[in-house]
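In: need coordinates for the following:
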Amino acid sequence: MHIAFRADASIRIGTGHVMRCLTLAEALRSRGHESTFICRNHTGNLANLIEERGFQLHMLNLEAPTQQSTDSKDDSAVAHVEWLGASWQTDAEQTISALKGTKIDWLVVDHYALDARWERRVSVGVKDIMVIDDIADRPHECKVLLDQNLGRNAQDYDGLVPEICIRLVGPNYALLRPEFAEFRERSLERRRMPELKRILITLGGVDRDNVTGQVLSALAQSTLPRETELDVVMGASAPALEAVREQAERLPFQASVSVNVTDMAERMCMADLCIGAAGSTSWERCCLGLPSIMVVLAENQRGIGQALEQSGAAYLLGKEELPESLGRALNELVLSNSALIGLAARAEGICDGLGSFRLVEELSRNQTP
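Out: Okay, the predicted model is just below:
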């Protein structure tokens, strides 16, 4: 099969959409399939990473405001329309042009600013369409829909997708790289006798509000033992990267700041606790049974965070309550191994890390001849 992906990364959008598409593309490649990416040239895009991974890439130019659709009533139906960098009509035509002359078996769409209108327009040039969504806030015209989030029900998409659409819902289909499943047994074994010595801090590839810096400030004022190790992971496009590096040098703990890491599964395996965003990396942490304190960085993450908190798999904080609430949570975990054991046990039952391969099987089984 030849699969095309339409997804974007930017300072505003973050990196999660492109990263999970890359995970799926690599799973497809492991089964002998070919993938092509179509992305717009936003500030903070991941073009270099996509090409480094060996995938074909078509970059779409940002459109000036005067070139965007003037039909505000039409565009206002999509809450994140400003994330696109063009009108949906322009984006559709540019996508069709990018794919012209290529036989595409599946077009995978992972973008909050695109809906059924765009999907109908581009369907003329592809066999089938799959949509990756998280928020169930707009209609889609697709054969397969994936929503990997805990707490989501297939019925949430009633009236938003065709009746014949195959709905793949829940963390069983979470798009995780294969190394997470490979590290799962080793990581879960570490959770049986926990001790809080090493904390992984990963608050998204962009972290435009520098929540990482707020977390480090809160940790500096906490009662954590001074021998605690901090492993801070950021994206190269994070605006506060240099400020965080300087801040880490002044901490009373041993702290390292790493950028664009490729060994996240091993880092999560070796960590005793993660302070992380309530986004798609939540499923990586669950796969490895890593106890977590989650921070909601964007409204679309709130549902994930609440579902995990209600399941007892993580603590949930809003970024506005960080210093005081983070300190209380840390004190509880430092004083109680049983709290760490409970978080780990409930997290590991949520996701096994094999979702990417389940999805590849679904696409292979349901492709149009």
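In: make it CA atoms for all contacts and neighbour counts henceforth
Out: Will do.
In: how about the helices of the chain, start to end?
Out: With DSSP state H, the ranges of helices along the chain come out as 16-30, 47-52, 72-75, 88-99, 116-122, 178-190, 211-220, 241-249, 264-270, 281-287, 302-310, 322-335, 337-348, 355-366.
In: which one of the ones you listed lies nearest to residue 2?
Out: Closest of those to residue 2 is helix 16-30, at 9.3 Å (criterion: CA to CA).
In: give me the contact list for the closest one.
Out: With contact meaning CA atoms under 8 Å, 6 or more residues apart in numbering, helix 16-30 is reached by 5, 7-9, 34-35, 46, 50, 110-111, 175-177, 204-205, 279-280, 356-357, 360.
In: verify the contact between residue 257 and residue 246 for me.
Out: No: checked against CA atoms under 8 Å, the pair residue 257 and residue 246 is beyond contact range at 9.7 Å.
In: of the two, give the one with the bigger neighbour count.
Out: A direct count of neighbours by other CA atoms under 10 Å for residue 257 and residue 246 places residue 257 higher, at 17 against 11.
In: and this one, please, so the two structures can be compared:
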Amino acid sequence: MQKNVFVYCNGNSKIGSGHFWRCLNIADELRKRQLAITFLYTSLSDKLQQVLAEKEYPGTALNTTLKEGFTEYLNGQSGKQRRNLLIVDSDLTEFYELDFQNAVIQTGTKLMIITVNPNFKYVSHLILNQNILSLSQNYDTSKETRALFGPEYFIYKLEYRDEGVRKKTKTNGDVLIAFGGADPCNYTFQLMKFILTKTELEHINFHVVVGPLNPQLDDIMEMCSGVGNVSVYYNTIRMKEIMQSCAIAVCSPGMVYWESILLGLRTILLSSSPREKPIAKFLNDQHYGLTISNYDEPLSIKKFELLEKELVLGTTEFYSRLDHLRGMINPKGVEKVAEEIEKILI
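Out: I've put the predicted structure just below:
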């Protein structure tokens, strides 16, 4: 019996590349289990398409996000000797509508939706929300839907899965600044422009990671060039090594946040999207990190001053429950997700 998994995700300068990298990690785990993987997308940057080619994953561009485009494609992949699954990782709410879910299931295809949105009825076979916020939300699901919720299902990259959960680091130390592959809110440029004007921060070493989709890459490189306490890394493969040298991460509440928590860093958060804003608030309210701004707010001087104060003084009140959070993390969560996928393809 041939088992096929079709993974739909996009990645570009506007939405970033987080969906893509999460799906790639899932795909790599499924490939170990002899499942055939094909990526589907409607907007995927040339650089990310190159990643698929290097890893020898077939990729197909769809012309539309309408259900008809998916059902036409999936009907063409059906057959008596096949078991098919579609994984959708997108913030577009049209994929959460019952019309879309039912249309996919009616092709004979199993469906998995990666979501952070509890405001829809889910009839898909699997839903995944790896964020801790999901444990306090109410999702309306069918009896057949298996919900995979919380950090025990977190999708870590391969190099982090055998790490184990580290103890908290020292209060003061080097600082990581990283906002993913695209940084759609232009946080990196704005933060560094402020930091480089403050003599009070000259004793701190900053490690600035810039992704390939950042539109101000050249400006950031030029601004930080020759600054003794600033190191800039472009599209680096040394992320874990860089993080291990730091005590604080300034980031969005996405992949970098969870990698930071695993490695024992404290975090200063700025949300980059509507999806991340409630997550950032929850993490702040639960004392799992300090949130200083959101995607729909300007970076005011008061917020910059709060950042400076935290970097200089290294207070602990914002991180009082980090041990509780770390106790919930499963670095091998992707293996549990893959096991559930295998079950529905039997």
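In: and the TM-score between them?
Out: The TM-score (TM-score structural alignment, normalised by the length of structure 2) is 0.86; 337 aligned residues with a CA RMSD of 2.8 Å.
In: among the contacts of helix 16-30 of structure 1, name the ones in strands.
Out: If you go by DSSP state E, the contacts of helix 16-30 of structure 1 have 5, 7, 34-35, 110 in strands.
In: how about the helices of structure 1 in CSV, adding distance to residue 58 of structure 1?
Out: Shown next, in CSV, are those (distance: least, CA to CA, whole Å):
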stretch, distance to residue 58 of structure 1
helix 16-30, 14
helix 47-52, 9
helix 72-75, 24
helix 88-99, 7
helix 116-122, 16
helix 178-190, 26
helix 211-220, 32
helix 241-249, 28
helix 264-270, 28
helix 281-287, 26
helix 302-310, 32
helix 322-335, 40
helix 337-348, 38
helix 355-366, 23
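In: right, so of those, which gets closest to residue 196 of structure 1?
Out: Smallest distance to residue 196 of structure 1 across the helices of structure 1 (CA to CA): 6.2 Å, for helix 322-335.
In: and that closest one against structure 2, how far off on average?
Out: Mean deviation of helix 322-335 of structure 1 relative to structure 2 after superposition (mean CA distance after the TM-score superposition for structure 1): 3.4 Å.
In: out of the ones in strands among the contacts of helix 16-30 of structure 1, the closest to residue 99 of structure 1 would be?
Out: For those, the closest approach to residue 99 of structure 1 (CA to CA) belongs to residue 5, at 10.6 Å.
In: now that closest one: how far from residue 184 of structure 1?
Out: Distance from residue 5 of structure 1 to residue 184 of structure 1, counting by CA to CA, to the nearest Å: 28 Å.
In: same check on residue 239 of structure 1?
Out: Counting by CA to CA, the gap from residue 239 of structure 1 to residue 184 of structure 1 is 33 Å.
In: higher neighbour count, those two?
Out: residue 184 (22 against 16).
In: just give the number of residues close to the spatially closest residue to the more buried one that is not a sequence neighbour.
Out: Excluding the flanking residues, the one nearest residue 184 of structure 1 by CA to CA, 6 or more residues apart in numbering is residue 288, at 5.0 Å. Per other CA under 10 Å, the neighbour tally for residue 288 of structure 1 reads 32.
In: and residue 288 of structure 1? What does it align with in structure 2?
Out: Mapped onto structure 2 by TM-score structural alignment, residue 288 of structure 1 lines up with residue 263.
In: need the contact list for the aligned residue in structure 2 for residue 256 of structure 1.
Out: By TM-score structural alignment, residue 256 of structure 1 lines up with residue 232 in structure 2. Contacts for residue 232 of structure 2 (CA under 8 Å, 6+ apart) come out as 207-210, 221, 224.
In: go again using 10 Å as the cut-off
Out: By CA atoms under 10 Å, 6 or more residues apart in numbering, the residues touching residue 232 of structure 2 are 177, 206-210, 220-221, 224-225.
In: the counterpart of residue 40 of structure 1 in structure 2: how many residues sit nearby?
Out: In structure 2, the residue matched to residue 40 of structure 1 (TM-score structural alignment) is residue 42. Neighbours of residue 42 of structure 2 under the rule other CA under 10 Å: 15.
In: next up, the contacts around residue 42 of structure 2.
Out: Residue 42 of structure 2 sits in contact with 8-11, 60-65, where contact means CA under 10 Å, 6+ apart.
In: switch the cut-off to 8 Å
Out: By CA under 8 Å, 6+ apart, the contact list for residue 42 of structure 2 reads 9-10, 61-65.
In: from residue 283 of structure 2, how far off is it?
Out: 32 Å.
In: now swap in residue 57 of structure 2 and tell me
Out: As judged by CA to CA, residue 57 of structure 2 and residue 283 of structure 2 stand 35 Å apart.
In: cool, and residue 114 of structure 2?
Out: Residue 114 of structure 2 is 20 Å from residue 283 of structure 2, where distance means CA to CA.
In: so which of those two has more stuff around it?
Out: Neighbour count, other CA under 10 Å: between residue 114 of structure 2 and residue 283, residue 283 has more, with 23 against 20.
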